[in-house]
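Curious how this folds, go ahead:
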Amino acid sequence: MANRYALRMDLPQSWAIVDVFTGQPAVIRQKVMVGMSPREAEDMVVQMNVGDIRRRERAERKG
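This next block holds a predicted model:
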């Protein structure tokens, strides 16, 4: 399965998490995922992709 979320550099040392399907910054709990430190963005994008894969796998099992 392809990852839904990826990192994009906004400014030096400022990263955004983007939805690769829409090209738009991701929004989690009404917060736009921009202006993040490299470490914070890397950790968050991994968590978001794992969660998305789990959701899609559950949806596939339900049919």
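
all contacts plus neighbour counts: C-alpha atoms, from now on.
OK.

Tell me which other helices or strands the helix or strand hosting residue 42 touches.
If you go by DSSP states H and E, residue 42 is part of helix 38-62. Packing partners of helix 38-62 (3 or more Cα pairs under 8 Å, 6 or more residues apart in numbering; DSSP states H and E): strand 5-11, strand 14-19.

Only the buried residues of it, if you could.
Across helix 38-62, burial judged by 16 or more other Cα atoms under 10 Å covers 38, 41-42, 44-45, 48-49.

Here is the second sequence; please produce its structure so I can put it next to the first one:
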Amino acid sequence: MANRYALRMDRPDSWTVFDVFTGQPAESNNRVMVGINAGEADEMVGRLNDRDAKRREQTGR
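Below is the predicted model:
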């Protein structure tokens, strides 16, 4: 199963978590995941991909 979310470097020490299918920045808790540090971005990618994988398993997609 392909991961839905990935990282993109905006500039040194500034990252965007984005949806690889749409190219748009991801959102979590009403916050757009743009301009965040590497540690937070990496953690968020893991959480979002885990959540998406569980959703796809439950819906059979």
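
Run the chain-centre distance for the helix holding residue 42 of the first structure.
7 Å (Cα atoms, centre = their mean, to the nearest Å).

cool, stretch 56-63 of the first structure as well?
Distance, stretch centre to chain centre, for stretch 56-63 of the first structure: 20 Å (Cα atoms, centre = their mean).

just to revisit the earlier point, and the helices and strands packed on helix 38-62 of the first structure as JSON lines, adding mean neighbour count and distance to residue 57 of the first structure?
JSON lines is the format used below for those (neighbours: other Cα atoms under 10 Å; distance: least, Cα to Cα, whole Å):
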{"stretch": "strand 5-11", "mean neighbour count": "16", "distance to residue 57 of the first structure": "16"}
{"stretch": "strand 14-19", "mean neighbour count": "20", "distance to residue 57 of the first structure": "18"}
